[in-house]
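Student: Please work out how this folds:
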Amino acid sequence: MTGGNERGVAGGARLPESDSTVDGRERRDRATTVVSRALADRDSAAFVHAGTDRDPGIRYSCPHPVTELTAVAYDGTAGEWLVRSAADAERGHPAERLASALADRGLEGTILTPPRVPHDAALYLEQAGFELASTDALERARGTKTAGEREAVATAQRAAGAGIRRAAAVLADATVVDGGLAIDASDGGPDPLTPARLRTAIDEAVVGAGAFPAGNTVVTPGSSADADAPLRPGDPIVLETAPRGPAGYYGGLARTLVVDGDGGRERRVHVGVTQSFRSARSMLTAGTESVTAVEADLEAEVRSFGFSDGDAIETRVAGVGLEPRERPVAGGDEIGPGTVVRLDVAARVNADSWIRIADVMAVTDEGERPDWLAAPSQSLSPTALLD
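Tutor: Okay, the predicted model is just below:
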């Protein structure tokens, strides 16, 4: 098998066609291009990785669903991918069998592997006579998304939006009882609305939208109150969720909502934060920028609304895909056409509360405005998210 031909795999497992075949071919072509360049630049014989379905690198480089321990290699000389799986009828560790297959092909010298290749897999490769060197080629390949990957992120992001809107609906219907927010209980009486209850509401909506909360839902009350205490009117409540969609890709969304807010500083902070997203979008429309440059632009835009160096402002920009945070993630990584990134901005209102917003942006061709993926209203008002 060479290039994007996914119907057969040399020397073993046959990759069945599935609903992800087309996208799998595109991903494999991307991986082939980046890995081949790394092998040529470092005069190496092959690239090898091993792991389970929990490893995003394995899921990315295998165009079929992975359910068992799997070892995958790219033979740079033959221009061919090889796969060995624990599900195969052959006995032995997949990495051991793959190492033997590479040696039988006459390959020798250096093998490139991801830095986090399992220790036992590394030992099998060394026992077969290869020297190992680490590469981030696969992570770099994953930094540019195919159309199918972008839609998979958008699917997860729509589920995130469903969760945030459910929370907004709960907050919009809440009443104030003894200084705290309450919702109607099954017996008709008021029931305290706690962060845990609101988090459960978000997770239920995420599941209802076909995604998995993945333990990434957080509700941060805008006060120093105990986490089990009722949420309070007038406090900024930060809602964050990063669900995993059915294809294994993540979304990432954060909103800050206030019930019966009185404006003031929270309003000014909110305006600065929301405007920073518009500024970053314009910046990336003009051309490719580094993570550091976009983070700096987000902060500068917030500060332009009258905030001093002493005012706490936090910005984070990172790719999103098979992991909640992936390439581009380091300061020097570039954000350009084909990247999908999460922009996260937070600014302090007072000692106990923040205004925080996070959205996912897909960067298309240079000169075109990047797309926000399934982004609900950024308003502080819960009712605004229900329109």
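Student: Every contact and neighbour count from this point should use C-alpha atoms.
Tutor: OK.
Student: I figured residue 179 hits residue 231, correct?
Tutor: No. The criterion here is Cα atoms under 8 Å, and residue 179 misses it with residue 231 at 9.1 Å.
Student: quick one: which of the two has more around it?
Tutor: Between residue 179 and residue 231, residue 231 has the larger neighbour count (other Cα atoms under 10 Å), namely 28 against 11.
Student: check contacts around the more buried one.
Tutor: Residue 231 sits next to 180-181, 192-195, 221 when contact means Cα atoms under 8 Å, 6 or more residues apart in numbering.
Student: Which of these fall in strands?
Tutor: 180-181, 192 (DSSP state E).
Student: I have a second one here; can you model it like the first so I can compare?
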Amino acid sequence: MRSGPRGGDAIDAAVSERDAVGFVAVSRGSDPTSRYLTGREFDCDLAFVRVDGETHLRVPSTVEPPSLSVASVRVDDRPPGKAAAAVLAEHGAPEGTVLAPRTIPHDAALHLESAGYDLASTAAVEAARAVKDAAERDAIEAAQRAATRGVGRAAAILAAATGEEATDGDGGDGDSGREDDGGDGDDDRPALRWDGAPLSTERLRRQVNATLAAEGVDAAGATAVRAGTRGDGNEPVELRPGEPIVVAVGPRGPTGYRGALARTFVVDPDGGWERRAHVACDAARKVSLVEADPGDDAGFLGSELRAETAAFGFSMADEVTRDVGGGIGIAAREVPPLDGDRELVAGNVLRVRAAVTHPDHGRVELTDVLVVGEDGPRLLGDAPTGLDPSRW
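Tutor: From the prediction side, this is the model:
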């Protein structure tokens, strides 16, 4: 069991280096930073104070104070900034510089300043979160295994789907009739059918989320199914043979850590664009296993992912995705981003994404999670990458 919170050593080092008297973080509602620092989720205002190597939490009386091995927890109904100032004064720091994340709420900052403290921002917690320890990596890998099973469920359904016309009066499974096709009305191909009813993006999404729930993870509102050129992945459309179908998930595990996985499937392909796009995305995916060693530049990795995708004849400006990923952990987007000049270090965990979009053909995407290890990078999970759902 840890003797202090995650990030505690980094906070103490920053406090010592800056000759500060302590560190304060204030969260409002569910917040990734407070979950990282405390190991649990709080749905309330919370004052986190680190002073003299010890951690103190102040929570309102509207919640039951938890028993935490990493912190002293007490009820305090004063505004979090005032509660934090009282903790600092109580533990021998009546004045001086206090470090805080740059996202500290304005009113909390004002309360600390009015109590006589000078605030200085620090990225110590952000930097600490960028390097995952073994338990964090295990949690992300568990979420990634669940993600693989969720996308695998989609693959199994698509492999079993047919392009046969519906019989009269056959609605099936609570889906009534043909859904809005998103505007591509000149395509008269029949919708894919599964289990006696038309198969839509929403129906497939629900099946994926049911599998994620059975795996013990939260879909976290991140599951999306996108069909060809129709719609933007939000409104339901019926799935058709021959179009690329992107299934993307970002489940959150019981401890808050997330996975990320996207695969593209085509049922009964009848064209070549999606195959070329898939080869490009798969080649970019493999680049991450070459350019993500400790000491490599995160921005260079991002540029190489884009360049490798574009090398297959796709426009860097119009077709290749700009979002090629970045850090992942308690939040879906963390440090390091895959741009700028940050150096990769062992313990970074990255969402790596390659995608191509064309207005006439649709979208192809492959997303995985990669760990930067001492011995080099490795992708988490063994999810197949092919377009054919029957080969999952």
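Student: re earlier: greatest separation within the contacts of residue 231 of the first structure: which pair is it?
Tutor: 192 and 221 (13.7 Å; Cα to Cα).
Student: Those two: which is more packed in?
Tutor: The residue with more neighbours, out of residue 192 of the first structure and residue 221, is residue 221; 24 against 21, by other Cα under 10 Å.
Student: Run a quick check on the more buried one versus residue 193, I expect a contact.
Tutor: No. Applying Cα under 8 Å, one finds residue 221 of the first structure not in contact with residue 193, separated by 11.1 Å.
Student: Leaving out the residues flanking it, which one is nearest to residue 235 of the first structure?
Tutor: residue 222 (4.9 Å; Cα to Cα, 6 or more residues apart in numbering).
Student: so what corresponds to that neighbour in the second structure?
Tutor: Taking TM-score structural alignment for the superposition, residue 222 of the first structure sits opposite residue 228 in the second structure.
Student: do the same with residue 80 of the first structure
Tutor: In the second structure, the residue matched to residue 80 of the first structure (TM-score structural alignment) is residue 54.
Student: Please apply the same query to residue 50 of the first structure.
Tutor: So residue 50 of the first structure corresponds to residue 26, using TM-score structural alignment.
Student: what separates its match from residue 42 of the second structure, distance-wise?
Tutor: Distance of residue 26 of the second structure to residue 42 of the second structure, given as Cα to Cα, to the nearest Å: 12 Å.
Student: Those two: which is more packed in?
Tutor: Neighbour count, other Cα under 10 Å: between residue 26 of the second structure and residue 42, residue 26 has more, with 25 against 19.
Student: Surely the more buried one and residue 104 touch.
Tutor: Yes. The pair residue 26 of the second structure and residue 104 passes the contact test of Cα under 8 Å, sitting 5.9 Å apart.
Student: Closest one of the ones in strands among the contacts of residue 231 of the first structure to residue 286 of the first structure?
Tutor: Closest approach to residue 286 of the first structure among these (Cα to Cα): residue 181, at 45.0 Å.
Student: So what does that closest one match up with in the second structure?
Tutor: Alignment note (TM-score structural alignment): residue 181 of the first structure maps to residue 191 of the second structure.
Student: burial measure for residue 110 of the first structure, as a count.
Tutor: 19.
Student: Now do the contacts for residue 240 of the first structure.
Tutor: 164, 216-219, 252-255.
Student: at 6 Å what do you get?
Tutor: Listed by Cα atoms under 6 Å, 6 or more residues apart in numbering, the contact set of residue 240 of the first structure reads 217-218, 253-254.
Student: nearest residue to the counterpart of it in the second structure other than its sequence neighbours?
Tutor: Structural correspondence for residue 240 of the first structure with respect to the second structure (TM-score structural alignment): residue 248. With Cα to Cα, 6+ apart as the criterion, residue 248 of the second structure has its nearest non-adjacent residue at 4.0 Å, and that residue is residue 262.
Student: pretty sure that neighbour contacts residue 369?
Tutor: No. Residue 262 of the second structure is beyond contact range of residue 369, at 10.1 Å (criterion: Cα atoms under 6 Å).
Student: before we move on, the earlier item: in terms of helices and strands, where is the match of residue 50 of the first structure?
Tutor: Taking DSSP states H and E as the criterion, residue 26 of the second structure maps to strand 22-27.
Student: elements contacting that strand?
Tutor: Counting contacts by 3 or more Cα pairs under 6 Å, 6 or more residues apart in numbering; DSSP states H and E, strand 22-27 of the second structure packs against strand 46-51, strand 96-100.
Student: just the strands in the stretch 101-250 of the first structure please.
Tutor: Secondary structure of the stretch 101-250 of the first structure by DSSP state E, counting those that start in this stretch: the strands cover 110-113, 131-134, 175-177, 180-184, 190-192, 218-220, 237-241.
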